[in-house]
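Engineer: Below is the structure, and that's it, no one-letter string:
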């Protein structure tokens, strides 16, 4: 299946997404140059805009993989335009993840695009459609941490480095959370095609509450400690220190 099955207008990048990219670029420049009087404001806007860009790319990866796997309906739904307003639940996909970042510095996954699974044949394709989103977060994390693991931080302004570190933390936490085999999350979507029908029927009623369940668990100190310990371990492996992420988080919350 190729993109020839969709109209060009269905694949045209949305002005909404281009606007978010523009905000990311301008605030990234302001963070780099120290243009803003309050660096925390520039960092907040830069990280938030870049986080929304990553959410759009996450959902786009799901849709694009579904398209090549047989679901040509994603084009008509507007999923290939990168417009976050076209998602099944724009509130869950964009607004709530941003709120979670502001509240707890957690890259919690949002809602999802609606894939017509009946059009897709083959268990591997179904698994790949689900995995495509969090793999985008993995790629985004690799890009954000590249200056750290490449040892290319010379000349990078402190505020920009801290912003990248915090953004990387969001991407790593989002990837880990998304890959959890919890109903309603992408990790469960990866393994679901390989489960028996009986197990699927038993699990299905819990799918709408999977995300809320994970969010509630993360507020438990013991679970939160273990989770962020894992996130910090991954980031250390990529050359990002806990100093960078903690101070990046503090700079992001400029209002405190």
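Structural biologist: In hand now; what should we look at? Computed from a predicted model, the values in this text were never measured in an experiment.

Engineer: Every contact and neighbour count from this point should use C-alpha atoms.
Structural biologist: OK.

Engineer: Distance from stretch 53-65 to the middle of the chain?
Structural biologist: Relative to its chain's centre, stretch 53-65 lies at 8 Å (Cα atoms, centre = their mean, to the nearest Å).

Engineer: same deal with stretch 218-230?
Structural biologist: With Cα atoms, centre = their mean, you get 19 Å for stretch 218-230.

Engineer: In contact with residue 178: list those residues for me.
Structural biologist: Counting by Cα atoms under 8 Å, 6 or more residues apart in numbering, residue 178 makes contact with 109, 134, 185, 186, 187.

Engineer: Distance-wise, check it relative to residue 191.
Structural biologist: Between residue 178 and residue 191 the computed distance is 13 Å (Cα to Cα, to the nearest Å).

Engineer: any chance of the contacts of residue 178 in CSV, with neighbour count too?
Structural biologist: As requested, the contacts of residue 178 are exported to CSV (neighbours: other Cα atoms under 10 Å):
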residue, neighbour count
109, 29
134, 28
185, 25
186, 27
187, 21
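
Engineer: Of the residues you listed, which belong to helices?
Structural biologist: 134, 186, 187 (DSSP state H).

Engineer: now, which of those sits nearest residue 243?
Structural biologist: For residue 243, the nearest member of these is residue 134. The distance, counting by Cα to Cα, is 25.6 Å.

Engineer: Contacts only, for the closest one.
Structural biologist: Per Cα under 8 Å, 6+ apart, neighbours of residue 134: 58, 174, 175, 178, 179, 186.

Engineer: Please repeat the previous calculation with a cut-off of 10 Å.
Structural biologist: Contacts for residue 134 (Cα atoms under 10 Å, 6 or more residues apart in numbering) come out as 55, 57-59, 61-62, 109, 140, 171-172, 174-179, 185-187.

Engineer: Below is an additional structure, to be compared with the one above:
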């Protein structure tokens, strides 16, 4: 069975717990910020909740366990309900990745302080996975490729005419994204980004916590 999974059987419980938490807070963050800016769409569809059942996509969750990438159920957003669609759109898109960043920071903080108080190995492994996977999700979702949040932010940063042009080619962008992620091209495109940015983010946590509490 293990050969069909992207993670070892020992890692699997930690991965599943982490994904449930990460995906749930990611999508809730999108829904909450959209609601605060005047869009009730997600709330009306039961997505303004921390109940994982309303956010997890069965296929997307299984794929991340098998292939190493996947997705949750996207939160519906109606930009016409925003008084300032571009600003609100950027903040709504940014809210998801930022929620993963916050979870990663909390996980790092727990690990940082657990050195002095001691913690059972199960929880040490769990929070290590929480740290690593949430940093991955934070960085990954900010890539400027459809259908990721980074692409949605770019859409709201460019002019309306450029946004229309981007929308016309969005379907091809999604295809390119899948090719990059699924094929060996991943090793030459996205993997180098992770090999540089992920350690930098974790080193940033280390610097901040050592400065404040070291």
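Structural biologist: Nice, I can see it. Bear in mind that the values here come from a model prediction, so they are computed numbers and not experimental data.

Engineer: Between residue 178 and residue 191 of structure 1, which contacts overlap?
Structural biologist: With Cα under 10 Å, 6+ apart as the test, residue 178 of structure 1 and residue 191 both reach 130, 131.

Engineer: if we can go back for a sec, next, see which of the contacts of residue 178 of structure 1 are matched by contacts in structure 2.
Structural biologist: Mapping the contacts of residue 178 of structure 1 onto structure 2 (both residues aligned by TM-score structural alignment, their matches' Cα atoms under 8 Å) leaves 134, 185, 186, 187 still in contact.

Engineer: Hmm, residue 75 and residue 57 of structure 2 touching each other?
Structural biologist: No. Using Cα atoms under 10 Å, residue 57 of structure 2 is not in contact with residue 75; the gap is 11.5 Å.

Engineer: Show me which of these two is the more surrounded one.
Structural biologist: residue 75 (21 against 17; other Cα atoms under 10 Å).

Engineer: Next, the more buried one: secondary structure please.
Structural biologist: coil (DSSP: H, G, I helix; E, B strand; the rest coil).

Engineer: Touching, it and residue 33? I think so.
Structural biologist: No. Applying Cα under 10 Å, one finds residue 75 of structure 2 not in contact with residue 33, separated by 11.1 Å.

Engineer: intersection of neighbour lists for these two?
Structural biologist: residue 48.

Engineer: Could you check how many residues crowd around the corresponding residue of structure 1 for residue 147 of structure 2?
Structural biologist: Using TM-score structural alignment, the partner of residue 147 of structure 2 in structure 1 is residue 184. Using other Cα under 10 Å, residue 184 of structure 1 has 21 neighbouring residues.

Engineer: isn't residue 182 of structure 2 right next to residue 69, touching?
Structural biologist: Yes. In this structure residue 182 of structure 2 lies within contact range of residue 69 using Cα under 10 Å: 8.9 Å.

Engineer: Between those two, point out the one with more neighbours.
Structural biologist: Legend: neighbour count by other Cα under 10 Å for residue 182 of structure 2 and residue 69, higher for residue 69 (16 against 13).

Engineer: roughly how far apart are residue 158 of structure 1 and residue 247 of structure 1?
Structural biologist: 10 Å.

Engineer: Check residue 226 of structure 1 too.
Structural biologist: 20 Å.

Engineer: Looking at these two, which has the bigger crowd around it?
Structural biologist: Taking neighbours as other Cα under 10 Å, residue 226 of structure 1 and residue 247 compare with residue 247 leading, 16 against 12.

Engineer: in what helix or strand does that one lie?
Structural biologist: Element membership for residue 247 of structure 1 (DSSP states H and E) is helix 242-252.

Engineer: what range in structure 2 does that helix sit on?
Structural biologist: Using TM-score structural alignment, helix 242-252 of structure 1 pairs with nothing in structure 2.

Engineer: Closest to the centroid, which residue in structure 1?
Structural biologist: residue 55 (4.4 Å; Cα atoms, centre = their mean).

Engineer: Chain neighbours aside, what residue packs nearest to the aligned residue in structure 2 for that one?
Structural biologist: Using TM-score structural alignment as the criterion, residue 55 of structure 1 maps onto residue 23 of structure 2. In this structure, residue 23 of structure 2 finds its nearest non-sequential neighbour in residue 72, 6.1 Å apart by Cα to Cα, 6 or more residues apart in numbering.

Engineer: Number of residues surrounding the one you found?
Structural biologist: There are 21 residues near residue 72 of structure 2, going by other Cα under 10 Å.

Engineer: How about residue 87 of structure 2?
Structural biologist: That count, for residue 87 of structure 2 with other Cα under 10 Å as the rule, works out to 14.

Engineer: Quick check, residue 56 of structure 2 in contact with residue 16.
Structural biologist: No. Assessed by Cα under 10 Å, residue 56 of structure 2 is found out of contact with residue 16, at 11.4 Å.
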